[in-house]
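Student: pasting a predicted model and its sequence here:
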Amino acid sequence: MSEPYVLVLYYSRHGATRTMARQIARGIEQAGFEARLRTVPAISANCESTEPEIPEQGALYCTEQDLAECSGLALGSPTRFGNMAASLKYFIDSTSSLWLSGALIDKPASVFSASSSLHGGQESTLLSMMLPLLHHGMVISGLPYSEPELIQTNSGGTPYGATHVAGKDNDQPVDSTELALCLAQGKRLAKLANQLQHN
């Protein structure tokens, strides 16, 4: 069996969620855990379309084994009408065998998201991602207000998880406040994974 790791599983269309995932992974590793970055393939409206087995760039596609063997999970998605992206939901919907086996019970999980506008459904997207994790028996971890950036932010950041405001054209970079919250979220998740693993 591999060394313990925290899985950072995300879908990103324009790159902001990927940037957040990498920063969360940094926080996990700064807290002494391995971070395993994984993504999911895009869903095509064309039923004949398939993705290559290995993506041309970025993180590898997540397998059921990646999810089953993780010590914790950070789940990230852009906001799609106040909900997670279909590509990520499609993957999560395929994990019923893990639900049946209880593979994820008592493991910590957190969520993160990006949207074009400040009130573009970030919080409802985070809540939508928590629902299947609760069904899996995971322990949900948010961001506490001991993180000063939660009060100072003029862009993304919620107690439910790190967020980013990408702008109308999805061209706003993840700012320093948002990055700090991603880092804090990764550190907290790794700390909880360590505590829960040793109980």
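Tutor: Cool, got the structure. Residues are numbered from 1 along each chain as shown.

Student: only C-alpha atoms for contact and neighbour calcs from this point on.
Tutor: Noted.

Student: just the buried residues of stretch 86-94, please?
Tutor: Ser87, Leu88, Lys89, Ile92 (16 or more other CA atoms under 10 Å).

Student: er, stretch 145-161 actually
Tutor: Within stretch 145-161, the residues that count as buried by 16+ other CA under 10 Å are Glu149, Leu150, Ser155, Gly156, Gly157, Thr158, Tyr160, Gly161.

Student: what of stretch 9-27?
Tutor: For stretch 9-27, by 16+ other CA under 10 Å, it's 9-12, 15-27.

Student: distance check, the residue nearest the centre of the chain against Val165.
Tutor: Residue closest to the average C-alpha location in the chain (CA atoms, centre = their mean): Leu75, at 2.2 Å. With distances taken as CA to CA, to the nearest Å, Leu75 is found 17 Å from Val165.

Student: what's the answer for Thr19, then?
Tutor: Distance, Thr19 to Val165, by CA to CA: 13 Å.

Student: so what sits against both of these two?
Tutor: Residues touching both Thr19 and Val165 (CA atoms under 8 Å, 6 or more residues apart in numbering): Val174.

Student: which SS state does Met20 fall under?
Tutor: Each residue gets one of three states, and Met20 gets helix by DSSP: H, G, I helix; E, B strand; the rest coil.

Student: take this one as well and set it beside the first:
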Amino acid sequence: MSSHVLVAYHSDSGSVEELATAVESGARESGARTLLRRLGTGTGDTAADVLGDVLWAQVIAVGTPTYFGNVSAPVQRFLEHCRTAALAGALADKMVTAFTAGSSANGGQESVLLALHRSVAEWGALTLPTGYTDPAFRAVGGNPYGLSVTTGPGGPLDPGEAAMAGRALGRRAMALAERYLEPLARSR
């Protein structure tokens, strides 16, 4: 199976972009057809553009900076663009995972990940947490709800740790997509 994986993200400082690139690499290296979409650029951010990408994907990884315990405005707009399709049932059974970065370990990263999971639960999507399934997740923050990285005040991510954790998330998403989404698609 060659799953379609959309990595949609917003990044201000570059930390979330580093993670997004690594997640996309991990999925692609595992055999996925991937699409990396930066949100908040104004280019290609229309509801039709975003919805086309979401409908194409079987697996969606959403990345956002941690803003006061919540997602960024571009990620919120991304979710809002999906509303009509979600209400029509067109987003059911997609697999969605989330990742975030913030400058403080206690700055609301867990809240961000749970907010994203709550949003896609309304789609009927399967949420994919990281759990404690790979040591790379713990090395960058250890949040079981998704990939969560503490960057330190204004500091960059450790590129090696970020790449390992992001690739691990991409590989995990692909492995579970093959295990659960392929049989689900065959049963229809």
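Tutor: Nice, thanks for sending it over. Keep in mind that what you see is a predicted model, and the values were worked out from it rather than measured.

Student: thinking again about what came up before, quick check, nearest of the buried residues of stretch 86-94 of structure 1 to Leu181 of structure 1?
Tutor: Distance to Leu181 of structure 1, by CA to CA, is smallest for Leu88 among the buried residues of stretch 86-94 of structure 1, at 22.3 Å.

Student: that closest one pairs with which position in structure 2?
Tutor: In structure 2, Leu88 of structure 1 lines up with Val75, judged by TM-score structural alignment.

Student: which ones are touching its match?
Tutor: So Val75 of structure 2 contacts Tyr9, His10, Leu39, Gly40, Val62, Gly63, Thr64 (CA under 8 Å, 6+ apart).

Student: among those residues, which recur in structure 1?
Tutor: Contacts from the contacts of Val75 of structure 2 that recur in structure 1, judged by both residues aligned by TM-score structural alignment, their matches' CA atoms under 8 Å, are Tyr9, His10, Leu39, Thr64.

Student: the residues you listed in strands, which ones?
Tutor: Tyr9, Thr64 (DSSP state E).

Student: got a markdown table for the contacts of Val75 of structure 2, with distance to Glu110 of structure 2 too?
Tutor: As requested, these are exported to a markdown table (distance: CA to CA, whole Å):
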| residue | distance to Glu110 of structure 2 |
| --- | --- |
| Tyr9 | 17 |
| His10 | 17 |
| Leu39 | 21 |
| Gly40 | 22 |
| Val62 | 14 |
| Gly63 | 13 |
| Thr64 | 12 |
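
Student: how about the strands in structure 1?
Tutor: With DSSP E as the criterion, structure 1 has strands spanning 5-10, 34-39, 60-61, 72-78, 108-115, 139-140, 163-165.

Student: and the fifth one, what does it pack against?
Tutor: In this case it means strand 108-115 of structure 1. Under the contact criterion of 3 or more CA pairs under 8 Å, 6 or more residues apart in numbering; DSSP states H and E, strand 108-115 of structure 1 touches helix 16-30, strand 72-78, helix 122-135, strand 139-140, strand 163-165, helix 176-197.

Student: what range in structure 2 matches it?
Tutor: Using TM-score structural alignment, strand 108-115 of structure 1 pairs with 95-102 in structure 2.

Student: report the mean deviation for that stretch after fitting onto structure 1.
Tutor: Comparison of stretch 95-102 of structure 2 with structure 1 after fitting gives an average deviation of 0.4 Å (mean CA distance after the TM-score superposition for structure 1).

Student: and the contacts of that stretch?
Tutor: 15-16, 19, 58-67, 109, 112-113, 116-117, 120, 125-129, 146-152, 173, 177, 181.

Student: buried members of those into ChimeraX, please.
Tutor: With 16+ other CA under 10 Å as the criterion, this ChimeraX line picks the buried residues out of the contacts of stretch 95-102 of structure 2:
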select :15,16,19,58,59,60,61,62,63,64,65,66,67,109,112,113,116,117,120,125,126,127,128,129,146,147,148,149,150,151,173,177,181
